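[1] Got a sequence here, can you model it:
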Amino acid sequence: MKNNLKGELAVMDSLDIKPNYAALGRKYGMDWRTVKKYHNGYEGRSDKRNKGSKLDEYRNEIKDKLAIKRITVQGVYQFMLKKYGVNRIG
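    Take a look at the predicted model:
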């Protein structure tokens, strides 16, 4: 939907038509101020987060355990809880 809005705003810019933000907002189901932000170059929030996990430091150990046949994720989780405790694993 954002791509359609961006395309419509680009067409209006190329034809030197001033966009009616309120009408476009009703058409695309968003606030007129959001439409104006997109018209001024807003790209939207990033889909990816660069936030780490508590388990990043145990990644290799978890992979090694999961490589063993007939081992489940729940089993690895229980093993990690017993080994490191609830406070470190979560």
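
[2] drop to CA atoms for contacts and neighbour counts, all remaining ones
    Fine.

[3] Quick one: neighbours of Leu9, just the number.
    Leu9 has 23 neighbouring residues, counting by other C-alpha atoms under 10 Å.

[4] That one: what's its closest spatial neighbour, skipping adjacent residues?
    Leaving out its chain neighbours, the residue that sits closest to Leu9 by C-alpha to C-alpha, 6 or more residues apart in numbering is His39, at 6.4 Å.

[5] Now show me the structure for the sequence below, then we'll compare the two:
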Amino acid sequence: MRRDLREGVTIYVTENIKPNFAEIARQYNVDYRTVKKAYEEVKAGLKGRPSLLDPFKQTIDSKLELNCSAASIFKFIQKKGFTGSYTLVKD
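    As a prediction, this is how the structure comes out:
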């Protein structure tokens, strides 16, 4: 698959906009089915693995309501089994 086509379609996927396949096909000089295939591939690729933070979301939210710092939240969930990095929690 052409990289420029994939990048063009990625914009629509990230913005959650259903593209006009025929219009994009004219832009990139390809068939509309090729655009549709690229769109579906990119869309399927974004539904990847879950975040390392997912099992700890409720804990993090409750700690944020108590105005805890990112460092203290990181240390707390690390004791509970979190294996990710501090920057993941901080962001």
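
[6] Superposing both, give me the TM-score.
    TM-score of the superposed chains, computed with TM-score structural alignment, normalised by the length of structure 1, equals 0.45; 63 aligned residues with a C-alpha RMSD of 3.3 Å.

[7] I figured the residue nearest to Leu9 of structure 1 hits Val11, correct?
    No: between His39 of structure 1 and Val11 there is no contact, the gap being 11.3 Å when judged by C-alpha atoms under 8 Å.

[8] Pick out whichever of the two has more residues nearby.
    Applying other C-alpha under 10 Å to His39 of structure 1 and Val11 shows that His39 carries more neighbours, namely 18 against 13.

[9] packing partners for the host helix or strand of Ile60 of structure 2?
    Using DSSP states H and E, Ile60 of structure 2 sits within helix 57-65. Counting contacts by 3 or more C-alpha pairs under 8 Å, 6 or more residues apart in numbering; DSSP states H and E, helix 57-65 of structure 2 packs against helix 70-79.

[10] By residue count, what's the longest helix in structure 2?
    The residue-count maximum for a helix in structure 2 (DSSP state H) belongs to helix 32-46.

[11] Other residues contacting that one?
    For helix 32-46 of structure 2, the surrounding residues in contact (C-alpha atoms under 8 Å, 6 or more residues apart in numbering) are 1, 5-6, 9-10, 13, 21-22, 24-25.
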